[in-house]
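Colleague: Give me the fold of what follows.
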Amino acid sequence: MFETKTRPEKFKMLLKITSPILVTQIAMYLVTFFDIYMTSRYGTEDLAGVSIGSSFWFPVYIGLAGILMSITPIVAQLMGAKRKNEVKDAVQQGIYLAIFLGLLVFFFFLTAIDSLIGIMDLEPAVAGVAKEYIFALSLGAVPLFVYNALRSYIDALGSTRISMIISLLSAPINVFFNYLLIFGNWGFPELGGAGAGYASAITYWIVLFIAAWIIHSLQPFKEFGIFKNWARVSFARFKEICLIGIPIGISLFAETSIFSAVTLMMSTYGTITIAAHQIAINFTSLLYMLPLSISMGATILVGFEVGARRFGDARQYSWLSVAAAVGFSFVSACILFFMREPIARLYTSDPQVIALAVQFLVFAALFQLSDAIQAPVQGALRGYKDVNITFVMALISYWVIGLPVGYLLASFTGFEAFGYWIGLIAGLTAGAATLSIRLLAIQKKMAMQ
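Modeller: Alright, predicted model coming up:
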């Protein structure tokens, strides 16, 4: 990364940083995408089971992995302030924390999964798939969290293309093991939806080893000696990572868990509704990788400029990121609206599921603009290390506004299951508005300095 002077230079830098992140995010998301897609080709009950399992797994993973995202602004600001000698310690402590979080997730699901699934009124076959899918995924929790820490370090150095290359390898690896374990090809056991979980866990381990080898062997990572002369656990550094990371994690948990909560609450409408809803959420989440990638690019660039105390440049990067995401959101909305039936048919041939998924995709198109605003705004705020008020705003927007509105519309109006999607739109819109106001306030404060 380097200092930019003009808006065109900044836009080019944003593209340079964000484009590899986008490919990386898509490649990483394709692991979940192909779990859902390939399971949908296996059977509706397995699709519903994987959907339920994902609804428990994904928000827990995202919320805790969000803590490790604090490594990006910490390292970016250290680099911007020319304090390279402190980078190694920050990353090593992040790895220690990642191992702890991975073990925490593993033992949580190992002991709690029967109780979590038991509170839901699921068909026995669906419940069985959900339990084994979550157990299988948890076997890959430690490598997944450690890779997140390493990736945050890689991205903070501006080497987002390396993350892209690593993640591009993950999708074909996952598809290969899905092919073996879901359908029982080449003499492997036919595990159905549960096989997708085992395939993902294997993929996480392989990707971690690839990332570790690159950091140990190649420049500019090699010069920092991340895997040499390991320091003792530093609770002071843990505190720094957590003070920034926990609010980020809670914000991400609040946003992702509302989608999972909606999926779980829709279980009362039956297997067909769960499957159709999951198709819409799965494809929409793929499109969300674009504003999310711009958000992560904004964190890196804003953090770098704040570290160098170039607050005017940080402000320009913030709103340039929002403008880019908004522009792309119109394309995403058009894809969802005009291609909703072909999208549904990609996943299933069941006419009932297709008919319902097509209707859900219309609502998905409607919240693209709100998603495109709130994601980069959150990313910019992380670059400023402003995370505490942000997570409060996220909690209110999604859980005090979004989910209650959805529940009321679903329970007391004729919207039924579609009411939850209207609630999602309301929550995302509230989040976009309140977070934008917060960003303006932070930038005004910085300008006064």
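
Colleague: all contacts plus neighbour counts: C-alpha atoms, from now on.
Modeller: Fine.

Colleague: Quick check: Val146 touching Phe209?
Modeller: No - at 10.2 Å, Val146 and Phe209 do not qualify as touching, with contact defined as CA atoms under 8 Å.

Colleague: Have a look at those two and say which one is more surrounded.
Modeller: More crowded of Val146 and Phe209, by other CA atoms under 10 Å: Val146, with 27 against 12.

Colleague: One more, so I can put them side by side:
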Amino acid sequence: MTSLEKIDRASVAPPASAAVPGRHLAIELAETLKLAVPLALTQLGQIAMMTTDLAFIGRLGSETVAAAALAHTVFFVAFTFGMGLVSAVAPLAAQAFGARDPRMVRRALRVGLWAALLIALPLMALPFRGEAILIALGQAPTAAGPAQQYLFGLAWGILPALWFIAIRGFMSAVNRPEPVLWITLAAIPANALLVYLLLYGKWGLPELGLFGAGLATSMVNLGTFLAGLWFTALRPPFRKYHVLGNIWRIDWPLMAKLAIVGAPISMAFLLEYGLFGAAGLLMGLISTTALAAHQIALQIAAILFMVPFGISMAATVRVGHAVGRRNSDAVRRAGYVAILLGATFMATMTLAVILGRFLIAELFLGEAVDATATLTATLLLIGSTFFVADGIQTIAAGALRGMNDTRVPLLFATFSYWLIGFTSACVLGFWTSLGASGVWIGLSIGTVVFAILLVLRFRLLANRLASP
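Modeller: So this is what the prediction gives:
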């Protein structure tokens, strides 16, 4: 047995206290929190950078915010597909770590880096054609033109961002997600400074407008990837995996497995984010005010979503470890504890949003109470009805990914988000007097249905694992 195998066997061995009756749930909660807290903080850090961008852009007016919203819609359609594929690194590496197979752990990261490279270049074509796409979808040229400038800057950050996601999945799988958090915390002020300088043209730099804001984000993405690569290759405990050894050799069999697991994740992400992107397009058809209010309210929803999304990544790892150990009881505990943790957090934050919705609108739009601010507060009130369901669905989906179950959730996403959610949004938004509020009610209905289906699916598979 090599020293690497000895170290990894020791690192996945359950603590002695795990055998004490009555302490399993407490131990699982502690282990989940140990993973989830840095992952959730990392996600909050990333959304903080996006929120900073929006705050800076918002000072240029509602029309500019609307253009940025359209740009994000196009960009995330491209980025989300790659993100879902690379996200498969986490369950593959976690199962290998639980099975005490360090060589498979590093193979999972390597194949994730290769997959990101192969998929990123084609994905960049979409944001580069953003203006034409938006005009074809019925958006005004006056909004599509500035949106294209923002996309020209954002597109270059797709590849380093995907590489960073692969590294994050690897670090989480080996129970060491802290460096990703440190890197993200350092990136927040760097991003704010770069956006400020390039957007407004300060300190002698040219005023690049929305293109400068997008370019600043891409530069930060490159920096975070390089920092993550340094940790992975040179710092303990990651360097023992020698992830850059034979990096030029593509592991095609594992690449196929990653695609089998990751492609449905990509499609499910696209269906989910595509629904909210389509909602943005619907808002653009209603009015510029509706689109700007939607973007701000959606940004708040995204901020809240980052914590359960971090918990979902912890659930993927914890369930993956248990699957690798072939421990069905641990699989159930990991999934249910994570779901309960996320639901509790989101219920608390929902109350905070309801009470502070007018202050939130003021934060983005200033003290003046106009139609955009009023509609923003209304959408936040409506949106509070699905915040809890949104947290539950992402955590349940993460637990299912830990079992490599991604195809059935894809079918659930198609049914819930588009057959139910999008249809409801269109009917309530355009065939009733509800308008923008009706669109958000439709989003809520689809999200609740999806959450229920995923929890039932996890329960079914967990019970099957426990059956003799």
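
Colleague: After superposition, what's the TM-score here?
Modeller: Once superposed, the chains reach a TM-score of 0.97 (TM-score structural alignment, normalised by the length of structure 1), with 448 aligned residues with a CA RMSD of 1.4 Å.

Colleague: what about the residue most central in space within structure 1, helix or strand, and which?
Modeller: Nearest to the geometric centre of structure 1 sits Ile62, at 5.8 Å (CA atoms, centre = their mean). Ile62 of structure 1 belongs to helix 44-68 when assigned by DSSP states H and E.

Colleague: Show where that helix falls in structure 2, residue numbers please.
Modeller: Mapping helix 44-68 of structure 1 onto structure 2 (TM-score structural alignment) gives residues 62-86.

Colleague: Against structure 1, what's the mean shift for the matching stretch, could you check?
Modeller: Between stretch 62-86 of structure 2 and the corresponding residues of structure 1, superposition yields a mean separation of 1.2 Å, by mean CA distance after the TM-score superposition for structure 1.

Colleague: Determine the longest helix present in structure 1.
Modeller: If you go by DSSP state H, structure 1 has its longest helix at helix 271-307.

Colleague: Mean deviation, that helix versus structure 2?
Modeller: Counting by mean CA distance after the TM-score superposition for structure 1, helix 271-307 of structure 1 comes out at 0.8 Å.

Colleague: Give me the aligned partner of Leu134 of structure 2 over in structure 1.
Modeller: Match for Leu134 of structure 2 (TM-score structural alignment): Ile117.

Colleague: Ala161 of structure 2 now?
Modeller: Per TM-score structural alignment, Ala161 of structure 2 is aligned with Leu144.

Colleague: How about that match, nearest residue that isn't a chain neighbour?
Modeller: Tyr204 (5.5 Å; CA to CA, 6 or more residues apart in numbering).

Colleague: What lines up with the one you found in structure 2?
Modeller: Alignment note (TM-score structural alignment): Tyr204 of structure 1 maps to Asn221 of structure 2.

Colleague: Could you tell me which residues make contact with that match?
Modeller: 157, 160-161 (CA atoms under 8 Å, 6 or more residues apart in numbering).

Colleague: returning to that earlier point: tell me the contacts of the match of Ala161 of structure 2?
Modeller: Contacts of Leu144 of structure 1 by CA under 8 Å, 6+ apart are 102, 204-205, 208.

Colleague: and if you look at Arg239 of structure 2?
Modeller: 231-233.

Colleague: try Phe33 of structure 1
Modeller: Phe33 of structure 1 touches 282-283, 286, counting by CA under 8 Å, 6+ apart.

Colleague: And it, what's its match in structure 2?
Modeller: By TM-score structural alignment, Phe33 of structure 1 lines up with Thr51.

Colleague: For its match, give its distance to Thr374 of structure 2.
Modeller: 20 Å (CA to CA, to the nearest Å).

Colleague: same thing with Ala462 of structure 2?
Modeller: On the measure of CA to CA, Ala462 of structure 2 and Thr374 of structure 2 end up 45 Å apart.

Colleague: Equivalent analysis for Phe79 of structure 2, please.
Modeller: 32 Å.

Colleague: Have a look at the two and say which one is more surrounded.
Modeller: Between Phe79 of structure 2 and Thr374, Phe79 has the larger neighbour count (other CA under 10 Å), namely 25 against 15.

Colleague: surely the more buried one meets Ile158?
Modeller: Yes - applying CA under 8 Å as the test, Phe79 of structure 2 and Ile158 come out as touching, 6.4 Å apart.

Colleague: And Ala290 of structure 2, what's its match in structure 1?
Modeller: So Ala290 of structure 2 corresponds to Thr273, using TM-score structural alignment.

Colleague: Contact partners for its match?
Modeller: 266-267, 353, 356.

Colleague: now do Ala173 of structure 2
Modeller: 90-91, 93-94, 97, 317.

Colleague: in which helix or strand would I find Asp53 of structure 2?
Modeller: Assigned by DSSP H and E, Asp53 of structure 2 belongs to helix 24-58.

Colleague: which parts of that helix are buried?
Modeller: 24-25, 28-29, 32-58 (16 or more other CA atoms under 10 Å).

Colleague: before we move on, what about stretch 284-299 of structure 2?
Modeller: 284-285, 288-299.

Colleague: Near Ser3 of structure 2, how many other residues are there?
Modeller: 9.

Colleague: TSV for the contacts of Thr273 of structure 1, including secondary structure and distance to Asp46 of structure 1?
Modeller: Shown next, in TSV, are the contacts of Thr273 of structure 1 (DSSP: H, G, I helix; E, B strand; the rest coil; distance: CA to CA, whole Å):
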residue	secondary structure	distance to Asp46 of structure 1
Met266	helix	17
Ser267	helix	14
Val353	helix	14
Leu356	helix	18
